[in-house]
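Student: Using only what follows, build the 3D model:
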Amino acid sequence: MQRLSGLDASFLYLETPAQLMHVCAVMVLDQSTMPTPYTFDDLMAGIDDSVHDVPAFTRKIRGVPLGLDHPIWVRDQQFDIERHVHRLAVPSPGGYRELIDLCSHLAALPLDRSRPLWEMWVIEGYRPEDAEGQPGDERIVVFSKMHHATVDGVSGSNLISHLCSLEPDSAPLALVDEQSHGRDPSRGELLGRAVMGTATRPVTLARVLRPSAQLITKTIGRAREGTAMAAPFSAPRTSFNGTITGHRSIGLADLRLDDVREIKKATGTTVNDVVLTLAGGALRSYLDERGELPATSLLATVPVSVRETSRRAEGANKVSALFTKLGTDIADPLERLGMMAERNRHAKDHHKAISADALQDWAEFAAPRTFGLAVRTYANLRLAEKHPVVHNLVISNVPGPPVPLYFMGAQIEALYPLGPVFHGAGLNLTVMSNAGRIHVGALACRESMPDPDALVQHFPGELERLRKAVAAKD
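Tutor: This is a model prediction of the structure:
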């Protein structure tokens, strides 16, 4: 019997019709590299062959009686690939705008919890524009969705990678899956284990309270020294910081990884410093165009993988988070990068003082019924608009494959990740590297940000501004 970790289960409890907790990806494929001509049936059969023995794709949620404990994973005995892989076509004329409108609609559809928590939509007829602005060769697009209870950024990237190969006619990469389908226990066994878990909860609470109290003391000391990470509830309010709806909007952009690496090398910073600096510049330009630029810097939550340091073997999500200011109050891109690098060093040092499993430890106390009720009450009362802004947005930087990959024989030309949005922070920016490119995916609540494309299209310009500033300095 495999129980969901508290952190994995929390993503189930956080979910409402407006606050959907799946992660998405837009994968653009060149089907001309496939060993045999593309057909949807062959593609679906290939996906079926690759996933039918992989627990992350073939297990489903089973609740515990009376909601006394977190749910468990069990194998879906009626697993059917046709319930997970679907076929669509881009509306005419089949360009970028039609594609992101269609993907925005798909991102707003909840996953069926009676089945394994993933879907793929194979979208045909996409014709991206060429350098002259004319419709180019047709491409296949795969829009994927997996629930956050099943994957985090790193594990989601790994799952996609293991459906791919290094050559068009090679078998998919072998998947080393640490999870299992889990035994399907009786109702009595589930209830008994839940009661035992509830009885030992005070002991567990005492164990996590002491290091948490010590952390608070250390954080106060860091704040006095000016070396603490940015504090939550200190963000300025923007148009995308309020109660969200179930509608979604998407924007996609591309950057050259070599340009980012050159800036990193010339300035002694990191790729993450440069990416966050570009995000800060893009947000500054976007808000300034609309007359909404706050006088103080926007604050981002940045998820951090703790897979290398976590002591926990169980759980799909092994993440922590840090807060960082994006320098949207700084016009000069090079000055913003210097500020970002310094603040990120402080934030990383501060984060190292936090146990890798702290978030997972506290998530174990998320009571299924109480947690879900609290989320719905918070949304219904629109409390996100009545207290100080916790953070403005979430920004994730996910390492991707350094070499070209082939999905069922079709070369992956682009892979845009899309993370979930929350009440109070209706924008998510996720960045992934892929074979020498950096792909930027923005997902937003449509009412909060109707056109995220207007934001992400500032990324290439911000990269050029920063590159020129670095060159001028030398």
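Student: only C-alpha atoms for contact and neighbour calcs from this point on.
Tutor: Noted.
Student: The residue nearest to residue 23 when sequence neighbours are not counted: what's it in contact with?
Tutor: Computed as CA to CA, 6 or more residues apart in numbering, the closest residue to residue 23 that is not its neighbour in sequence is residue 419, at 4.9 Å. Residues near residue 419 by CA atoms under 8 Å, 6 or more residues apart in numbering: 22-24, 428-430, 442-443.
Student: is it true that residue 411 lies in a helix?
Tutor: No. Looking at residue 411 with DSSP: H, G, I helix; E, B strand; the rest coil, it is strand, so not inside a helix.
Student: Count the residues that sit near it.
Tutor: 23 (other CA atoms under 10 Å).
Student: Please report the distance of it from residue 5.
Tutor: Using CA to CA, to the nearest Å, residue 411 is found at 35 Å from residue 5.
Student: about what we covered before: ok, the residue nearest to residue 23 to residue 235 distance?
Tutor: In terms of CA to CA, residue 419 sits 20 Å off from residue 235.
Student: tally of neighbours for residue 111?
Tutor: 19.
Student: what do you get for residue 154?
Tutor: Quick note: residue 154 (other CA under 10 Å) scores 19 neighbours.
Student: That one against residue 401, yeah?
Tutor: No. Counting by CA atoms under 8 Å, residue 154 does not reach residue 401; the two are 11.4 Å apart.
Student: and residue 105, that one's in a strand?
Tutor: No. Secondary structure of residue 105 (three-state DSSP): helix, not part of a strand.
Student: That one: what's its closest spatial neighbour, skipping adjacent residues?
Tutor: Per CA to CA, 6+ apart, closest to residue 105 is residue 248, 6.8 Å.
Student: pretty sure that neighbour is touching residue 109, no?
Tutor: No. In this structure, residue 248 is not within contact of residue 109 by CA under 8 Å, at 9.4 Å.
Student: Now show me the structure for the sequence below, then we'll compare the two:
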Amino acid sequence: MHRLSSLDAQFLAAEIGNFGAQYCGVALYETDDRETISAVSMTKRLAERLHTCPPLRWQLVTVPLDLEHPVFTETAVDLGEHISEATLPEPADEAALADEVAQIMATRLGHDKPLWRLRVLHGLPGRTAVVFTLHHSVVDGIAAGEIFAMFLDQADPGLVTADTEMSTDDPNRAVLALTGLASMPVRSVRAALSAPKTLGHLDQVPPLRSLPGVQRLSRAVNAAAPRKALDAPRTRFNTKLGETRAVAFGSVSLADVKTVKNAFGITVNDVVVAMCGGALRRRLTATAELPDDPLVAYLPVSTRAPDATERFGNAISSIVAPLPTHHADPRERLSFAHEWMARAKARMRQAPPSLLSDVNDPIPSPVFGMAARGLLGVVSSGLVKPPINLILSNVPGSPSPQSCLGAPLRAHYPMSVVFDGFALNITVVSYCDQLDVGIVGDGEALADSWDLLHDIEAELDELVATAIGEDHGGQPS
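Tutor: Below you'll find the predicted structure:
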């Protein structure tokens, strides 16, 4: 049995309507037939490797009266209930694939079986898409990447953990309830002990940071907190999620990113932050919506040690930082991103690694779901300032070519979760000599998702031109 942390449970508790807290990886394989990568071949691969990946065998079990967070137990898996395939409608292109992925992102995973699904999509000329969806309560971004890699020919057999030996017996629900009841005082004590460290970093917790007085409290308790409140301007992305999602995806050159990095003596992550900030500036300028103040992003950061034995669940901390959307000059955008990311990383290191769980632990389990949904309802209501404008992630991927059943992997686009109140997510994953970019948003708030992707491409071109000019000691040509 695997007990969910309060952070893991939050992703389940917040679900309402068609909002599902789930990742989606879109892998494109080079194929010249419909058999190499198919529902049949992927079912066979999973059947061979399912024993190496405990989360794909986890069944959610709730505790009576919600006296404790849910648990995962081992269950038999009917792969036919999780794996499907289809052919994209004509014209079978990236837009058709995006429409299919958007529909998948707008459909919640059922809680009556393990929280994942896989869909093989045919029709793209010379390529087959594999769309793998996995719930955020099961894994964070780093662990999701490890599970996605399980399909590859070069998969790491080290995914096997002690959890592989979990019992398949149904847990006694009465015992779960009594255990939950007994744990309440323990959680209260633990929350009280963590409060002194937690209070000084509440402004790093979306969506708490937008509640009245939270940033002021953090400044009062923690001298390292910014003296000036970091408020996010209201944008079209600060809205409730509707019934549809919009997605876009593409790849940019990692070599170009490194050219900029080397020219200015900054990091790859600094360049990614500046690139996305500049792209958002372009997009909001084009629609006459650019605010005077910089947009604010939440950047999740893994806190799981490389040698940690527990590879699943969520082990993440929080960076909240402004993006350089208010600077017209590309050099200033790079400098602003570099300076703020250095400050934000230093601030994150001061916070407890368990910060995002610590703020949830004091909430009694019986009202945990109402609290999670209610808080998102408040921040998306327009009654308080937006906590952030978007989620931005940069995740390291494989530096070497990968394949599945002999078919070369050409790209793996990451699609991550969006929430009521901050309905835009940009996630970047490195692969070989490219950065694969996945954009997810509310269907109405991000109707121009492909334009935003093109803005990212154009922004990188401008940053490269600026870097070349910097190397030559003059203006970019």
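Student: TM-score for these two?
Tutor: Overlay of the two chains. TM-score (TM-score structural alignment, normalised by the length of structure 1): 0.90; 452 aligned residues with a CA RMSD of 2.4 Å.
Student: Structure 2: which residue goes with the residue nearest to residue 23 of structure 1?
Tutor: In structure 2, the residue matched to residue 419 of structure 1 (TM-score structural alignment) is residue 416.
Student: show me where the stretch 1-150 of structure 1 has strands.
Tutor: Ranges of strands in the stretch 1-150 of structure 1, per DSSP state E, counting those that start in this stretch, are 2-3, 22-30, 59-62, 72-75, 85-89, 118-126, 139-147.
Student: Relative to residue 119 of structure 2, how far out is the match of residue 419 of structure 1?
Tutor: Counting by CA to CA, the gap from residue 416 of structure 2 to residue 119 of structure 2 is 17 Å.
Student: Also residue 170 of structure 2?
Tutor: 29 Å.
Student: Residue 173 of structure 2: what's it in contact with?
Tutor: 63-64.
Student: count of neighbours near residue 15 of structure 1?
Tutor: Going by other CA under 10 Å, the residues that sit close to residue 15 of structure 1 add up to 17.
Student: Which helix or strand contains residue 185 of structure 1?
Tutor: Using DSSP states H and E, residue 185 of structure 1 sits in no helix or strand.
Student: and the counterpart of it in structure 2, how far is that from residue 312 of structure 2?
Tutor: Residue pairing (TM-score structural alignment): residue 185 of structure 1 is matched to residue 171 of structure 2. Remark: distance between residue 171 of structure 2 and residue 312 of structure 2 (CA to CA) = 21 Å.
Student: And whichever residue in structure 2 pairs up with residue 247 of structure 1, how close does it get to residue 388 of structure 2?
Tutor: Mapped onto structure 2 by TM-score structural alignment, residue 247 of structure 1 lines up with residue 244. Using CA to CA, one gets 21 Å for the distance from residue 244 of structure 2 to residue 388 of structure 2.
Student: Equivalent analysis for residue 49 of structure 2, please.
Tutor: Distance from residue 49 of structure 2 to residue 388 of structure 2, by CA to CA: 40 Å.
Student: The two: who's more crowded?
Tutor: residue 388 (30 against 16).
Student: Spell out which residues sit in contact with the residue nearest to residue 105 of structure 1, please.
Tutor: 104-105, 107-108, 443-446.
Student: Can I get the buried ones among the residues you listed as something I can paste into ChimeraX?
Tutor: Filtering the contacts of residue 248 of structure 1 down to the buried ones (16 or more other CA atoms under 10 Å) takes a single ChimeraX command:
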select :104,107,108,443,444,445,446
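Student: show me where the stretch 151-300 of structure 1 has helices.
Tutor: 153-161, 187-199, 201-225, 257-267, 271-289 (DSSP state H, counting those that start in this stretch).
Student: can you tell which of these is closest to residue 115 of structure 1?
Tutor: Between residue 115 of structure 1 and the helices of the stretch 151-300 of structure 1, the shortest gap by CA to CA is with helix 153-161, which sits at 18.1 Å.
Student: how big is the offset of the closest one relative to structure 2?
Tutor: With mean CA distance after the TM-score superposition for structure 1, helix 153-161 of structure 1 departs from structure 2 by a mean of 0.8 Å once superposed.
Student: Buried ones in that helix, by neighbour count?
Tutor: Here helix 153-161 of structure 1 shows 153-159, 161 as buried, counting by 16+ other CA under 10 Å.
Student: again, but for stretch 371-385 of structure 2
Tutor: Those would be 371-373, 375-381, 385, for stretch 371-385 of structure 2 by 16+ other CA under 10 Å.
Student: what about the alignment partner in structure 2 of residue 89 of structure 1, neighbour count?
Tutor: Counting by TM-score structural alignment, residue 89 of structure 1 lines up with residue 87 in structure 2. Using other CA under 10 Å, residue 87 of structure 2 has 14 other residues around it.
Student: next one: residue 435 of structure 1
Tutor: Using other CA under 10 Å, residue 435 of structure 1 is surrounded by 16 other residues.
Student: can I assume it is in contact with residue 406?
Tutor: No. Using CA under 8 Å, residue 435 of structure 1 is not in contact with residue 406; the gap is 11.5 Å.
Student: picking up where we left off before, compare residue 171 and residue 312 of structure 2 (neighbour count), which wins?
Tutor: The neighbour comparison of residue 171 of structure 2 against residue 312 (other CA under 10 Å) goes to residue 312, with 24 against 15.
Student: Excluding covalently adjacent residues, which one is nearest to the more buried one?
Tutor: Residue 312 of structure 2's closest residue in space is residue 139 (CA to CA, 6+ apart), at 5.1 Å.
Student: List the contacts of that neighbour.
Tutor: Per CA under 8 Å, 6+ apart, neighbours of residue 139 of structure 2: 312-314.
Student: If I align to structure 1, which of these are still contacts?
Tutor: Conservation of the contacts of residue 139 of structure 2 in structure 1, assessed by both residues aligned by TM-score structural alignment, their matches' CA atoms under 8 Å: retained contacts are 313-314.
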